[in-house]
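Peer 1: below are the sequence and a predicted model for it; my questions follow.
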Amino acid sequence: MVLLESQIKLKTGDIAPEFQLLGVDDKKHTLNDYSSYQGILVIFMCNHCPYVKAKVDALNELYEKFGDKIAIIGINSNDAKDYPEDSFENMKKIVQEKNFKFDYLVDDIQEIAKKYGAICTPDPFLFNNKKQLVFHGRIDNAMKPDDIATEKTMINNIKKLLVGEKIEKDFDPSIGCSIKWIEN
């Protein structure tokens, strides 16, 4: 397991890169499908990473609190050939097992992860209703799988977004397993 900290590629104010990806609902999803929301949270994640597994409850809490106002989109960009736990079929199983209500999409050629500059799982990006990046970083301050969160970073930042407050710390790196890139 390679542990990485998220890096800056997209900067605050940059527009979210477009995508057209297959979801576990067997439908194609585009960024424009979410234009009616007050914001969009894109989380690069996967099935097998212990750092993502540790955030399952936090991900579900985000959806429960904000799913009607903020589009929450999980994107799995891991190489499913070398990491079969992250296959599309296993994504469908995880959604059922973990009771995810948000869209979970597959980036099987890894183009979208590269456009966003995602390098770890989880790697969250929060955009406003104009698709401008307002925050890139952690879900909470529990930085190891066994840590207990004492600050709900993403919840606090979404609340600020929804009331029009500026998010002062617009980059607060997430930590997790590296995205498993396809070998060329």
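Peer 2: Yes, it's here. Numbers count the residues shown, from 1 in each chain.
Peer 1: please make it C-alpha for all contacts and neighbour counts, starting now.
Peer 2: Fine.
Peer 1: excluding its backbone neighbours, what's nearest residue 62?
Peer 2: residue 155 (6.8 Å; CA to CA, 6 or more residues apart in numbering).
Peer 1: sorry, wrong one. I was asking about residue 128.
Peer 2: residue 39 (4.3 Å).
Peer 1: how far away is the one you found from residue 162?
Peer 2: Distance from residue 39 to residue 162, counting by CA to CA, to the nearest Å: 8 Å.
Peer 1: the more surrounded of those two?
Peer 2: residue 39 (25 against 15; other CA atoms under 10 Å).
Peer 1: isn't that one right next to residue 66, touching?
Peer 2: No - between residue 39 and residue 66 there is no contact under CA atoms under 8 Å: 9.7 Å.
Peer 1: list the buried residues in the helix or strand where residue 40 lies.
Peer 2: Secondary structure assigned from DSSP states H and E places residue 40 in strand 39-45. Using 16 or more other CA atoms under 10 Å as the test for burial, strand 39-45 gives 39, 40, 41, 42, 43, 44, 45.
Peer 1: can you give me the neighbour number for residue 163?
Peer 2: Counted with other CA under 10 Å, residue 163 comes out at 8.
Peer 1: comparison target, given below:
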Amino acid sequence: MPSTTDQTSAPQRMTGAERREQILAAARRVFGEGGYAASTDEVARAAGVSQPYVVRLFGSKRELFLEAYRQASEQVLATLGSVPAGPEAGKRMGDAYVSLLEDRDLLRLLMHGFIAGGDDEVGRVARHTLGEAFRLFRERSGGTDDDARLFVAQGMLINVLLAVDAHRHTGEDSGMDGLVLCTLEHLPIA
């Protein structure tokens, strides 16, 4: 009797859209770690594809960084926007944002995007993200401009403290210890 080939064990080829998402996930890691200075070759290696393939899909390192940054920013705004309006919305939005920061690649990529804001398009995305976070907080929580400003400012402070691993370096600087304690003490951050 002829043998039949088990089709379920054969590796499946990725679609173009799946490969694009694979490269964007690698870009998020690589740019999150190395910032804009990271190369498309590093991204290609992390994604398991060739560097010319990355360039063919995205055109340039700038376009790849911009797409990864847009995707991260959209994730933040979608998360904040998913919180329903109401009396607890402000707290829920804060909790939702902090849960995103467990993804260190997202955190670092966001930070690199803010400092790469000298690029006009990256700066536009960064400004939009900050402005939308402000608007969404006001809309969902019913808070004042000052409440919304403090929400955005607190989020940025949390980003910076986590990006420099301040919570893992207690005892180095008493001022920093105080800042970490009053900013991060109630957050579920390891």
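Peer 2: Received, thanks. As the structure is a prediction and not an experimental result, all values here were calculated from the model.
Peer 1: just give the TM-score of the two.
Peer 2: Here the TM-score for the pair of chains, by TM-score structural alignment, normalised by the length of structure 1, is 0.24; 78 aligned residues with a CA RMSD of 5.5 Å.
Peer 1: mind listing what's buried in stretch 145-156 of structure 2?
Peer 2: Buried, per 16+ other CA under 10 Å, within stretch 145-156 of structure 2: 147, 148, 149, 151, 152, 155.
Peer 1: so which of these is the closest to residue 140 of structure 2?
Peer 2: Closest approach to residue 140 of structure 2 among the buried residues of stretch 145-156 of structure 2 (CA to CA): residue 148, at 10.3 Å.
Peer 1: tell me who's in contact with the nearest residue to that closest one once chain neighbours are set aside.
Peer 2: What sits nearest to residue 148 of structure 2 in space, not counting adjacent residues and going by CA to CA, 6+ apart, is residue 134, at 5.2 Å. The contact partners of residue 134 of structure 2, by CA atoms under 8 Å, 6 or more residues apart in numbering, come to 148, 149, 151, 152.
Peer 1: could you identify the most distant pair in those residues?
Peer 2: Checked with CA to CA, these reach their widest spread between 148 and 152, with 6.3 Å between them.
Peer 1: give the closest residue to residue 64 of structure 2 in space, chain neighbours not counted.
Peer 2: Residue 64 of structure 2 sits nearest to residue 58 (CA to CA, 6+ apart), 5.5 Å away.
Peer 1: revised request: answer the last question for residue 90 of structure 2.
Peer 2: residue 141 is the one closest to residue 90 of structure 2 (CA to CA, 6+ apart), at 5.1 Å.
Peer 1: that neighbour contacts residue 81, correct?
Peer 2: No - Residue 141 of structure 2 is beyond contact range of residue 81, at 11.3 Å (criterion: CA under 8 Å).
Peer 1: the two: who's more crowded?
Peer 2: Comparing residue 141 of structure 2 with residue 81 by other CA under 10 Å, the one with more neighbours is residue 141, at 22 against 19.
Peer 1: the helices in structure 2, which residues?
Peer 2: Listed in chain order, the helices of structure 2 (DSSP state H) span 16-34, 40-47, 51-58, 61-81, 89-100, 104-115, 120-141, 145-163, 174-184.
Peer 1: what's the angle from the third one to helix 16-34?
Peer 2: What that stands for is helix 51-58 of structure 2. Following axes from the mean of the first three to the mean of the last three CA atoms, to 10 degrees, one obtains 110 degrees for the angle between helix 51-58 of structure 2 and helix 16-34.
Peer 1: cool, the longest one as well?
Peer 2: Orientation check (the same axes, to 10 degrees): helix 120-141 of structure 2 against helix 16-34 gives 90 degrees.
Peer 1: list the buried residues in helix 120-141 of structure 2.
Peer 2: Result for helix 120-141 of structure 2 [16+ other CA under 10 Å]: buried residues 122-123, 125-126, 129-130, 132-141.
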